[in-house]
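**Student:** can you look at this prediction? I've put the sequence above it.
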Amino acid sequence: MGVSGTGKSTVADAIAARLAGTLVEGDSFHPQANIDKMAAGMPLDDDDRRPWLQSLARKITRMDAEGKTGVIACSSLRRLYRDWLRLGVQELFFVHLHTDYDVLDERMSQRRGHFMPPSLLKSQFETLEMLEEDELGLQIDVRHTPQAVVTRALEALAVAGLPPRGDEERDPGLIWRP
């Protein structure tokens, strides 16, 4: 999870590969109207995001029912959005990729071919709600190399006992912060 430019897709792809899991790119679940709205420089509101996140939640639920390990790249900016994603699977682990606005603004200004314009970064930071104490997850500063971010995320998943490997106990309130 995280605002645009944090490397969600890159990190999620690497984590999925290391876990022999399935990568689910959240952006591919957006209806065209959402993509058009963002491409025009307009931020999405809750009504725009709800059907998108509900379709992702259904995908997560199906993968869980099939016993598959899934890694989802999705902004999940607000607690409400993360709650919508958890509707079918309560034990979702969120890797919150985060850093300073200026770092991400610079990254996004150099990015080409993405529908999300740098002008929307400010609205994403305004929308962002950090993980709360009762949410299973980890916050990682993405000024580190992608490999370091992936390694830290995998260590946190192992501590949490995810993906499940049997009868292991895990701390249901695990949350790590930098």
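**Tutor:** Nice, I can see it. None of these values were measured; they are calculated from a predicted model.
**Student:** contacts, neighbours, all on C-alpha from now
**Tutor:** OK.
**Student:** what's the single longest helix in the protein?
**Tutor:** Scanning the chain for the helix with the most residues, using DSSP state H, yields helix 46-65.
**Student:** contact partners of it?
**Tutor:** With Cα atoms under 8 Å, 6 or more residues apart in numbering as the test, helix 46-65 has contacts from 26, 29-31, 34, 69-70, 81, 84-89.
**Student:** among those residues, the buried ones, what's the PyMOL command?
**Tutor:** The buried subset of the contacts of helix 46-65, as determined by 16 or more other Cα atoms under 10 Å, is captured in PyMOL by this line:
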select buried, resi 26+29+30+34+69+70+81+84+85+86+88+89
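**Student:** burial of the closest residue to Ala14 other than its chain neighbours, as a residue count?
**Tutor:** Across the structure, with Cα to Cα, 6 or more residues apart in numbering as the measure, the residue nearest Ala14 apart from its sequence neighbours is Val150 (6.9 Å). Applying other Cα atoms under 10 Å, we find 22 residues neighbouring Val150.
**Student:** this is the other structure I want to compare:
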Amino acid sequence: MMNNNPQIIVVMGVSGSGKSTFATELATRLKAKLIDGDDLHPRVNINKMANGIALDDTDRAQWLIRINDAIYSLQHKHESAVIVCSALKQAYRQAIRQNNQSITVIYLAAEQALIEQRLLQRQGHFMKSSMIDSQFAALEPPHQEPLTVTVNANQNLAMMLKDALQQLSHQAS
């Protein structure tokens, strides 16, 4: 990746901020594995969200353990990865980082009006647009957290990637 050392990057933000699209392109550019944190949700969580029920911290606990374990495995195999994970609260990011080394978080910051517009256009995803208020209510932006990059998700993908790669480059030096 940036300095030939394996690195784990978690791309976080509310649903609709562009995490999956951004992370897919970032992983391609960095020649890293791509892991969608949504794929690590337990069945009960997926069913709740599909029924329009917002997850609470208890629901997310097992999911965060799964993400933490995936990172641990990747680091022990010396593999780089970009992981998509909402990681809305500081406690979630701490749970992901616990007993893992040097995880960089990229926060895709976006305005709620833009997110609502994007979610209305989205099809085939279990996060319902009516749940966006709960996402913004839970969001604790990672200001002042170590190894964190903030990218304006209101701009186009090319600009987001350019911004992120520049910040990651500065972080690595």
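**Tutor:** Here it is on my side, so go on. Here the structure is a predicted model, which means the values were calculated and not measured.
**Student:** related to what we said a few turns ago, how near is the residue nearest to Ala14 of structure 1 to Met130 of structure 1?
**Tutor:** With distances taken as Cα to Cα, to the nearest Å, Val150 of structure 1 is found 20 Å from Met130 of structure 1.
**Student:** residues contacting the alignment partner in structure 2 of Asp13 of structure 1?
**Tutor:** Matched to structure 2 by TM-score structural alignment, Asp13 of structure 1 sits across from Thr24. For Thr24 of structure 2, the contacting residues are Leu34, Val82, by Cα under 8 Å, 6+ apart.
**Student:** Thr24 of structure 2 sits in which helix or strand?
**Tutor:** Using DSSP states H and E, Thr24 of structure 2 sits in helix 19-30.
**Student:** which stretches in structure 2 count as strands?
**Tutor:** 8-12, 33-36, 81-84, 103-109, 148-152 (DSSP state E).
**Student:** I'd like these as TSV, with distance to Ala50 of structure 2 appended.
**Tutor:** Putting the strands of structure 2 into TSV (distance: least, Cα to Cα, whole Å) gives the following:
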stretch	distance to Ala50 of structure 2
strand 8-12	21
strand 33-36	17
strand 81-84	19
strand 103-109	24
strand 148-152	28
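**Student:** quick one on the thing from earlier: buried set for the longest helix of structure 1?
**Tutor:** Applying a neighbour-count criterion of 16+ other Cα under 10 Å, the buried positions in helix 46-65 of structure 1 are Trp52, Leu53, Gln54, Ser55, Leu56, Ala57, Arg58, Lys59, Ile60, Thr61.
**Student:** which one among the residues you listed gets closest to Leu154 of structure 1?
**Tutor:** Closest approach to Leu154 of structure 1 among the buried residues of helix 46-65 of structure 1 (Cα to Cα): Ile60, at 19.3 Å.
**Student:** give the equivalent position in structure 2 for that closest one.
**Tutor:** Under the alignment defined by TM-score structural alignment, Ile60 of structure 1 is paired with Ile71 of structure 2.
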